[in-house]
Every structure is written in structure tokens, then in C-alpha cells.
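Chemist: here is my input, please return the structure:
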Amino acid sequence: MTQSIATIALVVKSYDEAIAFYHDTLGFDLAEDTPLDGDKRWVVMAPAGKSGARLLLARADGPIQEAAIGNQAGGRVMFFLETDDFAGDHARMLAKGVQFLEAPRQEPYGKVAVFVDLYGNKWDLIEPQR
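Modeler: Predicted coordinates:
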């Protein structure tokens, strides 16, 4: 049997502002935007190159989900965006206004720097040690 984690839900305030951030700022592709019942949508973003898990942008529905926006991992890094061009991606992200919480650092597992998305969720930009 072969299994993989294909899609991860991320609770967001607004479909359109989240699409704009992930597409225009991080360079993700809009893989799917399908209307559902009412004003809900099935919105899936895929990293450039379309490898790895995709993000399902799930608009918050009610106060409990709204309270989780930006803190779904309790303040820890939640996502790991792997790249084969750390310096280039880091520079492009800085130019687009992405907020990095630290300078890039070299770890035994690779080059890494923590950044936040538009809601404050923490991400690692990482170029794994090969």
C-alpha cells in the first residue's frame, strides 16, 4: 500500500486575500477554486513545481475557527516549504514583503529561516542538506 499526505487544511479569514498572498507573494499556483454550497469554496494552492502536499484554504466558519486563524500550531512552525534555491527564494520573498523572524541559519539538516504568512502562521523556508 502507498499513502501520502496530499492536502492540508489551513483556516483563513478570506479566500481571496489568502489566494492573493499564496499566489502573488509566495508564488504558489491556484490548483483549484470550486464553488460549493452557499458562499463556500474548495480552494487549493500548490507550491511552484507542484511537489509535496497542497494547501486547502478553508474560510473560518464561526468563532472557534476564527480564533484559530494564525495559531493553528500553537505558535510552532506549522509548515516547511522546501526549496532547491534558498538564496533566490529568500531574496524574492523579502522583495515581496514576507516577514522573516530570523536571519537564515545553517543547521545539520539544511539552510533554514522562519517566516510568517499573512495571518501569522510560522513557516520554515528550508533547503535540505543533500
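
Chemist: CA only for contacts and neighbour counts going forward, please
Modeler: Fine.

Chemist: residues of the helix or strand hosting residue 34 that come out buried?
Modeler: Secondary structure assigned from DSSP states H and E places residue 34 in strand 29-35. Neighbour counts over strand 29-35 (16 or more other C-alpha atoms under 10 Å) mark 29, 30 as buried.

Chemist: quick one, strands of this protein?
Modeler: 7-12, 29-35, 41-46, 54-59, 77-82, 99-100, 105-107, 110-116, 122-128 (DSSP state E).

Chemist: just want the angle from the first one to strand 54-59.
Modeler: Counting by axes from the mean of the first three to the mean of the last three C-alpha atoms, to 10 degrees, strand 7-12 points 30 degrees away from the direction of strand 54-59.

Chemist: before we compare anything, build this one as well:
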Amino acid sequence: MNWTLEVVIVPVSDVDRAKAFYADRLGFAVDHDTVIDDDARIVQLTPPGSGCSIVIGKGVVPEMPPGSLKGLQLVVPDLRKARAELVERGVEVSEIQVVGENPRPVPDPLDNVGFIHFADPDDNAWAVQQISERA
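Modeler: Got it, this is the predicted structure:
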């Protein structure tokens, strides 16, 4: 039986501001934006190529303090290109960092060990790792 992670709740203080950040700055697709009533709204967004989405909202998502989610990780095949794209879109992103040593010889020294980091407007923290091919 497969167990797939399909949705992660991201706690935010301002749904419209967060939606704009994830859609306009990061390029996530807006899957749906459902207003249930004045106190309840769900917005689902999906990173390009991902099978897992994030949900932001109010009134119907578990209560977590905005900015309390740390360590979400995206994976890209080209970290240099991903960083350049984020910078071009106005995202404050770290320089490329190499964490550890590569477990096997690879054509690009960033594979498996190259990371960048950024945060959303509420300070939910994200990492981006380069993996261009799987073992």
C-alpha cells in the first residue's frame, strides 16, 4: 500500500498576503480558494511538479501560530537556477550552502548536499535541496 503525503497545512496570519507570496513570488499554482463564510476560508496551492500541496486559510485549518512551521523542504534539479528564479521574483533567499559531503560521485557537486533557505511573510521556514537524479 502506498502512503502519499498530499497536503501540508501552513499557518499564516493574513491569507491574502500568503496567497500572493506563494502564487506570485514562488510560482505555486492556486488549486482552489474557497470562502465558506466570513470566518472560514481554504486556499490550496501546489508547487510546480509536486504531488503535495500546501493549504493556508482560516477557520477550518488546525490552529497553529503563524510562522511556527519550520523545515519544509522542496527539491529541485538545478539549485543555481532555482535561486536565480527566486531572487528575480523578489524572494529573500540565502546563498547556496553545501551541507556535508556527497555520498557518491555525481556530476554536479551540489547534488544531494546543496541547499538554499527562505521564509514566507509569517516566517514559516523553507529549504530547497538540489537532487538532479536519484540513486
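
Chemist: overlay them and tell me the TM-score.
Modeler: TM-score of the superposed chains, computed with TM-score structural alignment, normalised by the length of the first structure, equals 0.80; 120 aligned residues with a C-alpha RMSD of 2.1 Å.

Chemist: mean deviation, the strand holding residue 34 of the first structure versus the second structure?
Modeler: For strand 29-35 of the first structure, the mean distance to aligned residues of the second structure following superposition is 1.1 Å (mean C-alpha distance after the TM-score superposition for the first structure).

Chemist: tell me which other helices or strands that strand touches.
Modeler: On a contact count with 3 or more C-alpha pairs under 8 Å, 6 or more residues apart in numbering; DSSP states H and E, strand 29-35 of the first structure meets strand 41-46.

Chemist: average gap between the strand it packs on and the second structure?
Modeler: Averaged out, strand 41-46 of the first structure is 0.9 Å away (mean C-alpha distance after the TM-score superposition for the first structure).

Chemist: counting by contacts, list what that strand packs against.
Modeler: Going by 3+ C-alpha pairs under 8 Å, 6+ apart, strand 41-46 of the first structure lies up against helix 15-20, strand 29-35, strand 54-59.

Chemist: of all those, which one comes closest to residue 105 of the first structure?
Modeler: Closest approach to residue 105 of the first structure among those (C-alpha to C-alpha): strand 54-59, 26.0 Å.

Chemist: so which elements touch that closest one?
Modeler: Under the contact definition 3+ C-alpha pairs under 8 Å, 6+ apart, strand 54-59 of the first structure sits against strand 7-12, helix 15-20, strand 41-46.

Chemist: could you point out the longest helix in the second structure?
Modeler: helix 79-88 (DSSP state H).

Chemist: what residues sit buried inside that one?
Modeler: 79, 80, 82, 83, 86.

Chemist: now do stretch 18-31 of the first structure
Modeler: For stretch 18-31 of the first structure, a neighbour-count test (16+ other C-alpha under 10 Å) marks 18, 19, 21, 22, 23, 25, 26, 27, 28, 29, 30 as buried.

Chemist: what's the closest of the residues you listed to residue 72 of the first structure?
Modeler: Scanning the buried residues of stretch 18-31 of the first structure for proximity to residue 72 of the first structure, where the rule is C-alpha to C-alpha, the winner is residue 18, at 15.4 Å.

Chemist: residues touching that closest one, list them.
Modeler: Shown in contact with residue 18 of the first structure (C-alpha atoms under 8 Å, 6 or more residues apart in numbering): 12, 57, 118.

Chemist: got the contact list for the first one?
Modeler: If I follow you right, that is residue 12 of the first structure. Residue 12 of the first structure is in contact with 18, 57, 58, 59, 60, 66, 69, 70, 119, counting by C-alpha under 8 Å, 6+ apart.

Chemist: can you do 6 Å?
Modeler: For residue 12 of the first structure, the contact set (C-alpha atoms under 6 Å, 6 or more residues apart in numbering) comprises 58, 59, 60, 69.
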